[in-house]
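Q: let's see this in three dimensions:
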Amino acid sequence: MLFWLLALVVTAIACAALYYAGAGRRTSAPVVIEEPAELAHLKLQLREIESDAALGRLEAAEAVAARGEVAREVMRVKAQSTASPGNTPARLLVGVA
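A: This next block holds a predicted model:
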């Protein structure tokens, strides 16, 4: 009988510890909104285009065309991210938790 009582107490303590740890994370977790990785990649491409144009690796017309292409991709990514805000990883993670 003593064994079962101790097993019950240890189980209750373990469950309480897990509940406390899980509940604390939900309320104290900061909301971080990050830009999509694709958008960060496009910004890096734009910096590389600027760098190549400054060093003379790209002609002025080529640099303008490349900037325009990157700008179209940025607009596409932004439109895609605003059209479906429910598919962001943070929202999916909150849905799982």
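Q: going forward, measure contacts and count neighbours with C-alpha atoms only.
A: Fine.
Q: Leu39: neighbour count?
A: 17 (other Cα atoms under 10 Å).
Q: how close does it get to Glu73?
A: Distance, Leu39 to Glu73, using Cα to Cα, to the nearest Å: 9 Å.
Q: what packs against the longest helix belonging to the chain?
A: If you go by DSSP state H, the chain has its longest helix at helix 2-28. Applying 3 or more Cα pairs under 8 Å, 6 or more residues apart in numbering; DSSP states H and E, we find helix 2-28 packed against no helix or strand.
Q: to compare against the first, here's the next sequence to fold:
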Amino acid sequence: MLFHVRMDVRLPHDMPEEKAAELKRVEKARAAELQQAGTWRHLWRIAGQYSNVSIFDVRDNDELHAVLSMLPLFPFMQIEVMALLRHPSSIRDGDR
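A: Predicted structure coming up:
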């Protein structure tokens, strides 16, 4: 099942830079693992914001929640999720 997920990151202003840098490093590595596994299919930065729009390919809502809640930056994210269904007019066979 595909999900469109917008993630807005809000790190505390008083977080030490070293801690923020380590969180970002671990987050980047986890994102790469999920992309290589095919779970995190697309990842786009939103210009001018500490935000992204992503497409996740998971079994169901529960798996998506598990994946998102295990991200290192999850405690500092505002997340908006939209379930996606293949449009009947889509010419892309790989879309589901």
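Q: please state their TM-score.
A: After superposition, the two chains reach a TM-score (TM-score structural alignment, normalised by the length of the second structure) of 0.33; 43 aligned residues with a Cα RMSD of 3.3 Å.
Q: ok so, going back, what about the longest helix of the first structure, distance to the chain center?
A: 32 Å (Cα atoms, centre = their mean, to the nearest Å).
Q: show me where the first structure has helices.
A: Under DSSP H, the first structure gives helices at 2-28, 37-55, 60-83, 89-96.
Q: where along the second structure do the strands fall?
A: Per DSSP state E, the second structure carries strands over the ranges 2-9, 40-45, 51-57, 77-84.
Q: okay, those in TSV with distance to Lys28 of the second structure and mean neighbour count next?
A: Shown next, in TSV, are the strands of the second structure (distance: least, Cα to Cα, whole Å; neighbours: other Cα atoms under 10 Å):
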stretch	distance to Lys28 of the second structure	mean neighbour count
strand 2-9	13	19
strand 40-45	11	15
strand 51-57	13	19
strand 77-84	15	14
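Q: for Ala32 of the second structure, find the nearest of these.
A: Ala32 of the second structure lies closest to strand 40-45 among these, at 8.5 Å (Cα to Cα).
Q: tell me what the closest one is packed against?
A: So strand 40-45 of the second structure, by 3+ Cα pairs under 8 Å, 6+ apart, packs with helix 17-36, strand 51-57.
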